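[1] quick one, fold the following:
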Amino acid sequence: MADEQKSRYLHYLELVTGSLEEKKRWRRYKARVKGLPGAYRTAVEALERYLMHFGPADGAEAMTMYEDLADLFEQSAADRTPIRDIFGDDPVEFVEAFMANYPLGQYRARERARFTSAIERAAQENRTTR
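    This next block holds a predicted model:
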């Protein structure tokens, strides 16, 4: 009975606060980032801010993306890969391509293509009706 009540309590707690496992994953990720050399940590934190605004909002999928980001930068730091070599000339292009590797990022890319196509069709239609 006590285990059932505890389980029910944890279930309600997670409904209110979110997954406890996701919170543990987030803390492990943040510890990994904190362990990076300065420039790499700065780059990851900047990417993280960008992803918080424009990246996948789903908890588990977002955590997979952040963990992959930590993997990339840990390996890059170990190999002493220059930051500019990681990002190329356009950091936004890099992060958009990075996000496209995740299901919600793929959805965003499809919607951008659909939007661009719709505007192009409307512009063509507008030219022919003049």
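[2] going forward, measure contacts and count neighbours with C-alpha atoms only.
    OK.
[3] distance between the helix or strand where residue 42 lies and the chain's centre?
    Assessed by DSSP states H and E, residue 42 sits inside helix 38-54. In this view, helix 38-54 has its centroid 10 Å away from the chain centroid, taken as CA atoms, centre = their mean, to the nearest Å.
[4] just checking, what packs against whichever helix or strand comes after it?
    Using DSSP H and E, the helix or strand that follows helix 38-54 towards the C-terminus is helix 59-79. Counting contacts by 3 or more CA pairs under 8 Å, 6 or more residues apart in numbering; DSSP states H and E, helix 59-79 packs against helix 20-34, helix 38-54.
[5] list the buried residues for the last one?
    So that's helix 38-54. The neighbour-count check on helix 38-54 (16 or more other CA atoms under 10 Å) flags 40, 41, 44, 47, 48, 51 as buried.
[6] which residues does it contact?
    Contacting residues not belonging to helix 38-54 are listed as 33, 34, 35, 66, 69, 70, 73, 77, 83, 95 [CA atoms under 8 Å, 6 or more residues apart in numbering].
[7] one more sequence to fold, the one below, so I can look at both together:
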Amino acid sequence: MTVVATWIDVIAASSEEKQRYQQYKLRKQQLPQEHRAAVDAVERYLVYRGVITSGDILLTLLDDLMILFEECAADGTPVRAIVGDEPVAFAESLLDNHAEGQWIAKERRRLDQAIAGILSATD
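    Predicted coordinates for the structure are as follows:
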């Protein structure tokens, strides 16, 4: 199974999530072309990089992205001013704000617990 298939499976987990995703896509179509293209590019990166394991968290991340771009488009803010000089850093900061939904969050907790267990056993 590819990352894209997994992402679609996560989105399609419930009819409510499907509806939220459809609303997101409709909102994206309302953006000016340049902003819409930027959202598409950021979304692609997030999906391939993020490995979000919860449909709700992924949709919340996409909603946050959409709110930002809708507000900036309404204000006439150019795409470069939104994503800065480092679009990857911009996307990574979005992922950092939604880390609880990534598979790595579970592994981080596991590592913390393992080290805490090792240290408490030697005390």
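[8] care to give me the TM-score?
    Superposed pair, TM-score by TM-score structural alignment, normalised by the length of structure 2: 0.70. Supporting alignment: 95 aligned residues with a CA RMSD of 2.0 Å.
[9] what sits against residue 27 of structure 2?
    For residue 27 of structure 2, the contact set (CA under 8 Å, 6+ apart) comprises residue 66.
[10] any idea of the angle the top helix by length along structure 1 forms with helix 38-54?
    Identified as the longest helix of structure 1 according to DSSP state H is helix 103-128. Per axes from the mean of the first three to the mean of the last three CA atoms, to 10 degrees, the angle that helix 103-128 of structure 1 makes with helix 38-54 is 60 degrees.
[11] before we move on, back to that, closest one to residue 101 of structure 1 out of the contacts of helix 38-54 of structure 1, please.
    residue 95 (10.2 Å; CA to CA).
[12] count of neighbours near residue 30 of structure 2?
    Residue neighbour count, defined by other CA atoms under 10 Å, stands at 11 for residue 30 of structure 2.
[13] quick one: buried residues of stretch 61-74 of structure 1?
    By 16+ other CA under 10 Å, the buried positions in stretch 61-74 of structure 1 come out as 62, 63, 65, 66, 67, 69, 70, 73, 74.
[14] pick the one among the residues you listed closest to residue 23 of structure 1.
    Closest to residue 23 of structure 1, out of all of the buried residues of stretch 61-74 of structure 1 and judged by CA to CA, is residue 63, at 9.5 Å.
[15] for that closest one, which residues are in contact?
    Contacts of residue 63 of structure 1 (CA under 8 Å, 6+ apart): 22, 25, 26.
[16] which of these count as buried?
    Among those, those buried by neighbour count (16+ other CA under 10 Å) are 25, 26.
[17] keep only the contacts of residue 63 of structure 1 that stay in contact in structure 2.
    When you map those onto structure 2 and apply both residues aligned by TM-score structural alignment, their matches' CA atoms under 8 Å, the shared contacts are 22, 25, 26.
[18] quick check: closest non-adjacent residue to the second one.
    By the measure of CA to CA, 6 or more residues apart in numbering, the closest residue to residue 25 of structure 1 outside its immediate chain neighbours is residue 63, 7.1 Å from it.
[19] and the one you found? What does it align with in structure 2?
    Matched by TM-score structural alignment, residue 63 of structure 1 corresponds to residue 59 in structure 2.
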